[in-house]
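K.L.:
after the sequence you'll find the predicted model.
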Amino acid sequence: MTSPGPLAPRLPSPLQEARDPRFERHGLRLLLKRDDLIHPHLVGNKWRKLVPNIAAAGGRPLVTFGGAYSNHLRATAAAGRLLGLPTTGVVRGQELAGRPLNPSLARCAADGMRLHFVDRSTYRRKAEPETLAGILRAAGAEGAYVVPEGGSNAEAVRGCRALGAELRGHAEVVAVACGTGGTLAGLAAGLAADGRALGIPVLKGGFLEAGIQTLQERAFGARTGVWSLDDRFHFGGYARTTPELEAFARDFEQRHALPVERLYVAKLLYGLVTLAEEGAFARGSTIAAVVTGRPFPESPPAAPER
């Protein structure tokens, strides 16, 4: 996949070894797939999912959906700014009158995105044609190209297949944090036949498997590749963290000079360390962790321990 001009990516993204005794004592090798370095503004899997949708939009304005801290909303707003495309973000939850926007939504607004807030009940029904039409009318976004929440649709899943192809022959297991599941759906399809994809959901509820299978069926006609989910590491749900997770993330940053995004990447890495300690991976295996984002607001990486 190529993209000229302001969306030009760095592909394939770098693959870096992380020497870590928590893996090495179990005979495992850890690699970091640095999708966070693909593009300075469309970070990680957001580039892989958004660019195919922008192509499908054919120059039309974009409208998409997300929560108040959505990485996807920020990436869509940045793409709109870079390409000169109008963007609208439909935000889950009511706007608090007189209160400033949080830093994530403020970044969207600074990039020119029009924000439209809807109550949670309406938001849950956004896939219903009548509800969607009403949202688009109210947001002034009729005629816009609709990118689903998280960017996950057949176009995005096919775009993420290249991620799996880039990792063929490098690892027996490739792991990624999952929100809507589109990245895992494409990643699993792109891996070699002997590769396995592991998803770490960051939302609680155990509902992702059916959604991922549906995404693969729409993109490829059938469930594709070898993949599974472990839903033990959501730390209370989306956008939730704990002091334990925060301490883990800071320690990982110190060990590897990697800025660890808390809502997705920290949960992924914590899950992999736990699984390694549990003996979930065969000795001699290489595990690749897909780094799908950077902390926001961004901070410099910590210096590695010596």
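P.N.:
Yep, that arrived.

K.L.:
could you use CA atoms for every contact and neighbour count after this?
P.N.:
Will do.

K.L.:
and stretch 159-179, what's buried?
P.N.:
Of all the residues in stretch 159-179, those buried under the rule 16 or more other CA atoms under 10 Å are 159-168, 171-179.

K.L.:
narrow these to those in helices?
P.N.:
159-166 (DSSP state H).

K.L.:
can I assume residue 57 is in contact with residue 155?
P.N.:
No: using CA atoms under 8 Å, residue 57 and residue 155 do not qualify as a contacting pair, with a distance of 10.9 Å.

K.L.:
tell me which of these two has more neighbours.
P.N.:
Each of residue 57 and residue 155 has its neighbours counted (other CA atoms under 10 Å); residue 155 has more, 24 against 15.

K.L.:
quick one: residues contacting the more buried one.
P.N.:
Residue 155 is in contact with 49, 52-53, 219, counting by CA atoms under 8 Å, 6 or more residues apart in numbering.

K.L.:
rerun at 6 Å
P.N.:
residue 52 (CA atoms under 6 Å, 6 or more residues apart in numbering).

K.L.:
putting a second one here so we can go through both:
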Amino acid sequence: MLNSLNFNAEISSENQFIADFSDGISLHLKREDLLHPEVSGNKFRKIKYNILEAEKQEKKTLLTFGGAYSNHIAATAAAGKISGLKTIGIIRGEELGENLENTLAQNSTLQFAHSCGMQFRFVSREAYRKKETLEFQQKLNEEFGEFYLVPEGGTNQLAIKGCEEILSEKDKEFDFIAASVGTGGTLSGLINASAENQKILGFPALKGDFLSKEIRKFSSKNNWDLILNYHFSGYAKVNAQLINFINTFKKKYEIQLDPIYTGKLLFGIFDLIESGYFPSGSKILAIHTGGLQGITGMNKILEKKNLPLITD
């Protein structure tokens, strides 16, 4: 039984002190991961106003896109169940649909989404790249009927509106706000909600600088920067150094980090503090965006590669 969730209510998260460093630098962590057990972190923020809009339009079905271990797929399935909406997931990788029973037995993310009632449509990677085209979406309409479409990763104007609610009035005391970046939606919301004197730092989980263009679609402010050195070779790429950092952080601070986003974020922040990036006296607030459901799947990959496992 999933916990109930009122998307009409104002929900805020607590800031947890992490550590003081030399030169008067301090680090706090906004615990967005604790918002809800199944729809946590930035996924709650992104889906909130999309759920309300779907209900306003009297749509009965949510349709969205994602990979086999997508946090967005899991969160959308859970949010749909809580809200009484049907959910459809267009999943990258048609081979996963050849033996659904076997796929669900090996993939905890899809197993969870399926348990929430999500219907899957597995497509080839070539077809998946065309998901935003009118032709592709018309075919989905023909197959599934009327639905409310939520984009991959959940990022649209309504998602930005939700992510603007991450920061509260009390967060204006911080000089730097730092967050991991996937599609750019969360960072755009943080930028829009930030004070003029604050600097927003984004740590992309993907390799490359293409996200700047995406962020500028949703925000006109210039008080932000992307830190491009902590993607660990690309999306979902990890190594023993990152895993050891995540495990050490968990042991020391009793906070679980995920290896795709928040683990890389905190690794980068600690490294920048050590290298003197932040001015003396800086107060830093990092955003924990959740994503912990993917750890089980990542550990299976790490085990095959003979790398250290993420402790829970």
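P.N.:
Structure's in. What do you need? This one's a predicted model, so the numbers in the text were calculated from it and none came from an experiment.

K.L.:
quick one, helices of the second structure?
P.N.:
Under DSSP H, the second structure gives helices at 41-56, 71-83, 100-106, 108-115, 125-128, 134-144, 157-163, 185-193, 211-218, 240-253, 262-274, 295-304.

K.L.:
out of these, nearest to residue 201 of the second structure?
P.N.:
Of all the helices of the second structure, helix 185-193 sits nearest to residue 201 of the second structure, with 8.2 Å by CA to CA.

K.L.:
other SSEs contacting the closest one?
P.N.:
helix 157-163 (3 or more CA pairs under 6 Å, 6 or more residues apart in numbering; DSSP states H and E).

K.L.:
quick one: closest of the helices of the second structure to residue 12 of the second structure.
P.N.:
helix 41-56 (10.4 Å).

K.L.:
the helices of the second structure into TSV, with extra columns for distance to residue 24 of the second structure?
P.N.:
Shown next, in TSV, are these (distance: least, CA to CA, whole Å):
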stretch	distance to residue 24 of the second structure
helix 41-56	29
helix 71-83	36
helix 100-106	47
helix 108-115	41
helix 125-128	48
helix 134-144	53
helix 157-163	29
helix 185-193	25
helix 211-218	31
helix 240-253	20
helix 262-274	11
helix 295-304	34
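
K.L.:
closest one to residue 229 of the second structure among those?
P.N.:
Going by CA to CA, the one of these nearest residue 229 of the second structure is helix 262-274, 7.9 Å.

K.L.:
residue range for that closest one in the first structure?
P.N.:
Under TM-score structural alignment, the match for helix 262-274 of the second structure in the first structure covers residues 265-277.

K.L.:
go through the matching stretch and flag the buried ones.
P.N.:
Using 16+ other CA under 10 Å as the burial criterion, the residues of stretch 265-277 of the first structure that qualify are 265-272, 276.

K.L.:
export the residues you listed as JSON lines, with columns for distance to residue 288 of the first structure.
P.N.:
JSON lines is the format used below for these (distance: CA to CA, whole Å):
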{"residue": "265", "distance to residue 288 of the first structure": "13"}
{"residue": "266", "distance to residue 288 of the first structure": "14"}
{"residue": "267", "distance to residue 288 of the first structure": "15"}
{"residue": "268", "distance to residue 288 of the first structure": "11"}
{"residue": "269", "distance to residue 288 of the first structure": "10"}
{"residue": "270", "distance to residue 288 of the first structure": "14"}
{"residue": "271", "distance to residue 288 of the first structure": "13"}
{"residue": "272", "distance to residue 288 of the first structure": "10"}
{"residue": "276", "distance to residue 288 of the first structure": "13"}
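
K.L.:
nearest to residue 72 of the first structure among the residues you listed?
P.N.:
Distances from residue 72 of the first structure to those, taken by CA to CA, are shortest for residue 265, at 14.8 Å.

K.L.:
got the contact list for the residue lying closest to residue 147 of the first structure once chain neighbours are set aside?
P.N.:
Take residue 147 of the first structure and drop its neighbours on the chain: the residue closest to it by CA to CA, 6 or more residues apart in numbering is residue 64, 4.9 Å away. The contact partners of residue 64 of the first structure, by CA under 6 Å, 6+ apart, come to 89, 146-148.

K.L.:
residue in the second structure matching residue 290 of the first structure?
P.N.:
Taking TM-score structural alignment, the alignment pairs residue 290 of the first structure with residue 287 from the second structure.

K.L.:
how many residues are close by its match?
P.N.:
Neighbour number of residue 287 of the second structure under other CA under 10 Å is 27.

K.L.:
how close does the equivalent of residue 203 of the second structure over in the first structure sit to residue 257 of the first structure?
P.N.:
Using TM-score structural alignment as the criterion, residue 203 of the second structure maps onto residue 200 of the first structure. Look at residue 200 of the first structure and residue 257 of the first structure: by CA to CA, to the nearest Å, they are 22 Å apart.

K.L.:
check residue 123 of the first structure too.
P.N.:
For residue 123 of the first structure relative to residue 257 of the first structure (CA to CA), the value is 38 Å.

K.L.:
again, but for residue 250 of the first structure
P.N.:
Residue 250 of the first structure is 10 Å from residue 257 of the first structure, by CA to CA.

K.L.:
and the furthest pair within the buried residues of stretch 265-277 of the first structure?
P.N.:
Greatest spatial distance among those (CA to CA): 265 and 276, at 16.5 Å.

K.L.:
circling back: of residue 200 and residue 257 of the first structure, who's got more company?
P.N.:
Neighbour comparison, residue 200 of the first structure and residue 257: the larger count goes to residue 200, with 27 against 17 (by other CA under 10 Å).

K.L.:
need the contact list for residue 61 of the first structure.
P.N.:
85-87, 144.
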